[in-house]
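# Okay, structure incoming, though there's no sequence with it:
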């Protein structure tokens, strides 16, 4: 378990797309949290560099304001930084007092940096121990399906996080792939054809090409 491992024991591990998310057990602002607790629902697991910082505060307000939208997509939110639990508690209490927003999702402490290193949230050789702005999309079976990393000085777009989550769910549900800029309600694209017959059939479809066929053009919408 990652909660008992030293940073040197996990430094060569990293979360990878289509592999199981590394499990862990950690204290959080909402009690003890285990990665395995989230099986059966999607999880948006994200790190931030430090509490009481301007960009992180703007992100946490945005994530909380969108919490109902994540819940409607069957997803939970989970935050992390290498700050202590007590710093997390003080920060979210101050956010509530100053911005009238109560943070309802857990924020885990990772003072040992074991979880952050296992997920690649702290870059090897970095002079800083702060976690970069990472987002991991973990499916109900516990597999990492997508990752986004931002530098410390650029805030995330919660709308983009929602878009990626929606795209992953749509792709899974309908065996389609999502083109550039796809948003809920837009047409998807069919996966590459598997044989010549399928390629020929798509060549006759209106509004597309055998290698780029919108879902509705094939009659599969």
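Thanks, I have the structure now. None of these values were measured; they are calculated from a predicted model.

# Please count neighbours and contacts with C-alpha atoms only from this point.
Fine.

# how about the strands in this structure?
In the chain, the strands defined using DSSP state E lie at 25-26, 33-34, 42-47, 75-81, 107-109, 133-138, 144-150.

# Kindly provide the distance from the residue lying closest to residue 35 once chain neighbours are set aside to residue 121.
Nearest residue to residue 35, sequence neighbours excluded (CA to CA, 6 or more residues apart in numbering): residue 23, at 5.2 Å. Residue 23 sits 15 Å away from residue 121, taking CA to CA, to the nearest Å as the criterion.

# now residue 143: how far from residue 71?
From residue 143 to residue 71 the distance is 19 Å (CA to CA).

# neighbour-wise, which of the two wins?
More crowded of residue 143 and residue 71, by other CA atoms under 10 Å: residue 143, with 21 against 14.

# A further structure is provided below for comparison with the first:
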């Protein structure tokens, strides 16, 4: 199946490095970052898994759980985790799904035949507490994922879900935001944005981040 933004992601039950996981139950009311890997013992992915482990306090602050996937089995994962912890100097603190039957890979459309018929591409899925897909990113094998960018997107999604703003190019938490164009009533604007705003154009109005 093809997953599009706003779709409810499919549930699954699959073995992992931390035992059997029912995805919906495991996710609970948290946001989730699910990121896939083509195979165990791959060099770029080894660095990525270590980086996500180091960033756990940042994900925790945002009510985000992380979970990786590789098409190899749990026995292989156990050996790879030992390598990750040794080479990246960090304790792995989240599960790696085992997907030798490609069940989850097929559910989430992680197999791209023109890249490989047998292994997953390196995709990131950001899923909200309602199990809605909010972002996908797909990387080539040669380029490590930028997890600072993934945290930035989560900050933007969580902010814009609760305030009538969008985030401009290169926005980071604490920067000014864009007021959504649909909001036009001056009294409503005054109420929603007590810090004021700057009208650069009628459609481009900048305001300090509302929740800061």
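Great, that's in hand. Quick caveat, the model's predicted, so the values are computed rather than measured.

# for the first structure, what spans make up the helices?
Applying DSSP state H to the first structure gives helices spanning 7-10, 54-65, 67-72, 85-99, 114-118, 158-174, 196-203.

# And those: which comes nearest residue 78 of the first structure?
helix 54-65 (10.1 Å; CA to CA).

# Specify, as a residue range, where that closest one falls in the second structure.
Under TM-score structural alignment, helix 54-65 of the first structure corresponds to residues 43-54 of the second structure.

# superposed on the first structure, where does the matching stretch end up, distance-wise?
Once fitted to the first structure, stretch 43-54 of the second structure is off its aligned match by 0.7 Å on average (mean CA distance after the TM-score superposition for the first structure).

# which residues sit against that stretch?
Identification of contacts with stretch 43-54 of the second structure by CA atoms under 8 Å, 6 or more residues apart in numbering yields 37, 66, 68, 84-85, 88-94, 141-145, 147.

# can you check stretch 111-131 of the second structure too?
8-9, 24, 27-39, 70-71, 105, 110, 133-141, 154.

# Stretch 71-78 of the second structure now?
15-17, 37-40, 96-102, 105, 119-120.

# which residues does the aligned partner of residue 177 of the first structure in the second structure contact?
Using TM-score structural alignment as the criterion, residue 177 of the first structure maps onto residue 166 of the second structure. Listed by CA under 8 Å, 6+ apart, the contact set of residue 166 of the second structure reads 156, 160, 177, 178, 179, 180.

# if you set the cut-off to 10 Å instead, what comes out?
156, 157, 159, 160, 176, 177, 178, 179, 180, 181, 206, 209 (CA atoms under 10 Å, 6 or more residues apart in numbering).

# So the second one sits against residue 134, correct?
Yes - A contact is recorded between residue 157 of the second structure and residue 134 when judged using CA atoms under 10 Å, the distance being 8.0 Å.

# For stretch 30-47 of the second structure, measure first residue to last.
25 Å.

# Quick one: map residue 36 of the first structure onto the second structure.
By TM-score structural alignment, residue 36 of the first structure lines up with residue 24.

# now that match: how far from residue 51 of the second structure?
On the measure of CA to CA, residue 24 of the second structure and residue 51 of the second structure end up 25 Å apart.

# same check, this time on residue 92 of the second structure
10 Å.

# What of residue 67 of the second structure?
Residue 67 of the second structure is 13 Å from residue 51 of the second structure, where distance means CA to CA.

# Neighbour count: those two, which is higher?
Each of residue 67 of the second structure and residue 51 has its neighbours counted (other CA under 10 Å); residue 67 has more, 20 against 17.

# Return the residue spatially closest to the equivalent of that one over in the first structure, with its sequence-adjacent residues excluded.
Residue pairing (TM-score structural alignment): residue 67 of the second structure is matched to residue 78 of the first structure. Closest residue to residue 78 of the first structure apart from its sequence neighbours, by CA to CA, 6+ apart: residue 45 at 4.8 Å.
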